[in-house]
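**Q** I would like the atomic coordinates for the input below:
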Amino acid sequence: MTATAAAPDPTMEAIGNAVVLGREGDIESARRDLLAIWQQIGVAGDPFHRCTLAHYLADLCEDAAEALIWDVRALDAADALTEERAQQHHATLHIAGFYPSLYLNLADNLRRLGSFGAAAEHINSAEQHTSALHDDAYGATIRTAINEVHQAIDNRDSTRRASAPGAVQ
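**A** Okay, the predicted model is just below:
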């Protein structure tokens, strides 16, 4: 049995293309394209599109407060997302698997802003959701990042992690 994506989704394709631009180092074009797509989607648009776009756009923000806004939007959209909608995009997707990364990002931004108490609450939520992660490279990456952020919170360290998405290496 093979799991394949459902019918073509031009919005997800456009989001994916913008993400590739960002990963290739063209941050400005990626941000511009994602913001243009956000204007089309709107705050009440498809929760899957909003969650995905906001999650990736947050990674392109140097400013922790701006990233936090996008990460909150991603979490809000995930809370509105149905399992059926996620699986329309790909049969293997489960909403539960989104939460470790979403809470991790909120914790990391709150930590960078010096809000260590709130950051600790969100990193604990991320840890509580790790059972939804697979034992694969992605799961290992998220678990490692959760540990890094938890340690940084404990150390009251507000510097950007070198391993953070979008971080300049």
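**Q** rest of the way, CA atoms for contacts and neighbours
**A** OK.
**Q** after the helix or strand encompassing Leu57, next one along is what?
**A** Assigned by DSSP states H and E, Leu57 belongs to helix 47-59. Next in sequence after helix 47-59, counting helices and strands by DSSP H and E, comes helix 64-80.
**Q** mind listing what's buried along the helix or strand just after that following helix?
**A** Per DSSP H and E, helix 64-80 leads on to helix 83-89 as the next helix or strand towards the C-terminus. Across helix 83-89, burial judged by 16 or more other C-alpha atoms under 10 Å covers 85-89.
**Q** any idea where the helices of this structure begin and end?
**A** 10-23, 27-41, 47-59, 64-80, 83-89, 99-112, 116-128, 137-154 (DSSP state H).
**Q** just these: most buried one?
**A** Mean neighbour count, computed with mean count of other C-alpha atoms under 10 Å, is highest for helix 99-112 among the helices of the chain, reaching a mean of 26.
**Q** run the angle between that helix and helix 47-59 for me.
**A** Here the directions of helix 99-112 and helix 47-59 differ by 40 degrees (axes from the mean of the first three to the mean of the last three C-alpha atoms, to 10 degrees).
**Q** structure for this one too, so we can compare:
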Amino acid sequence: MVNFDPARHIRNVLAEASTVLTQSDGTVLEGISGRPGAGEEALAGMRIGVDRIVLEPGSEFELHTHEGDHILYVLASEGFIHVDGTDFRMRAGDTVYVPAKYPHGVKTDPAVELPLEILAFGVPHAPLDSPHRMTLVGNGEIRESAGHPDAQR
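**A** Model (predicted):
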């Protein structure tokens, strides 16, 4: 059982130092940064955690998978998540549950000039600088229709 340690278990995702995110091959994800939130080993030895992710206009996470499930919470702006072959619009206040088995990607809306800010909760959770945080799938590109007004929602 883990004891509560405020030095480790209270983190401010607005004030922590920002880190550059990379793909599993070490390639920098241009225009995407993150700030780590609280995290710890949970039941059954799996790590639970949250991070703040900021996607600058024009940036995207290509199609990828994670070891575990996660929930995205949109803090600010709007963009798209591509899951199971479909683009879904995300706006501030939206939450999205993504099962681990689904390749997915996140893309900013080309018509929006503000960065897309997301809280990403995961179980198990990999640190922002982990080379095993995500695995690219196929050609890794989100459909060109992501900015199309007919996207779901």
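**Q** quick one: TM-score?
**A** With the length set by TM-score structural alignment, normalised by the length of structure 2, the two chains reach a TM-score of 0.29; 84 aligned residues with a C-alpha RMSD of 5.6 Å.
**Q** could I get the buried residues of helix 83-89 of structure 1 in CSV, plus columns for distance to Ser101 of structure 1?
**A** What follows is the buried residues of helix 83-89 of structure 1, written out as CSV (distance: C-alpha to C-alpha, whole Å):
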residue, distance to Ser101 of structure 1
Arg85, 19
Ala86, 16
Gln87, 19
Gln88, 21
His89, 19
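**Q** from these, pick the one nearest Ala58 of structure 1.
**A** Nearest to Ala58 of structure 1 out of these is Ala86 (C-alpha to C-alpha; 20.3 Å).
**Q** thought that closest one was touching Arg50?
**A** No: using C-alpha atoms under 8 Å, Ala86 of structure 1 is not in contact with Arg50, being 12.0 Å away.
**Q** buried stuff in the longest strand anywhere in structure 2?
**A** Longest strand in structure 2, counting residues (DSSP state E): strand 28-41. Neighbour counts using 16+ other C-alpha under 10 Å place 29, 31-40 of strand 28-41 of structure 2 among the buried residues.
**Q** helices and strands around it, which ones?
**A** Applying 3 or more C-alpha pairs under 8 Å, 6 or more residues apart in numbering; DSSP states H and E, we find strand 28-41 of structure 2 packed against helix 6-9, strand 19-22, strand 47-55.
**Q** can I get these in TSV with distance to Thr108 of structure 2 and mean neighbour count?
**A** Output for those, formatted as TSV (distance: least, C-alpha to C-alpha, whole Å; neighbours: other C-alpha atoms under 10 Å):
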stretch	distance to Thr108 of structure 2	mean neighbour count
helix 6-9	31	10
strand 19-22	16	18
strand 47-55	7	22
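**Q** so which of these is nearest Ile118 of structure 2?
**A** strand 47-55 (5.1 Å).
**Q** would you mind getting the angle between the closest one and strand 28-41?
**A** 150 degrees.
**Q** packing partners for strand 47-55 of structure 2?
**A** When contacts are defined as 3+ C-alpha pairs under 8 Å, 6+ apart, strand 47-55 of structure 2 sits against strand 28-41, strand 116-123.
**Q** can you add distance to His70 of structure 2 and give the ones you listed back as TSV?
**A** Formatted as TSV, those follow (distance: least, C-alpha to C-alpha, whole Å):
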stretch	distance to His70 of structure 2
strand 28-41	13
strand 116-123	4
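**Q** Throw the buried residues of strand 28-41 of structure 2 into CSV and include distance to His64 of structure 2, thanks.
**A** Listed next are the buried residues of strand 28-41 of structure 2 as CSV, based on distance: C-alpha to C-alpha, whole Å:
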residue, distance to His64 of structure 2
Leu29, 13
Gly31, 17
Ile32, 15
Ser33, 17
Gly34, 17
Arg35, 20
Pro36, 20
Gly37, 22
Ala38, 23
Gly39, 22
Glu40, 24
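**Q** just the closest of those to Arg89 of structure 2, please.
**A** Using C-alpha to C-alpha, these come closest to Arg89 of structure 2 at Ile32, 18.8 Å.
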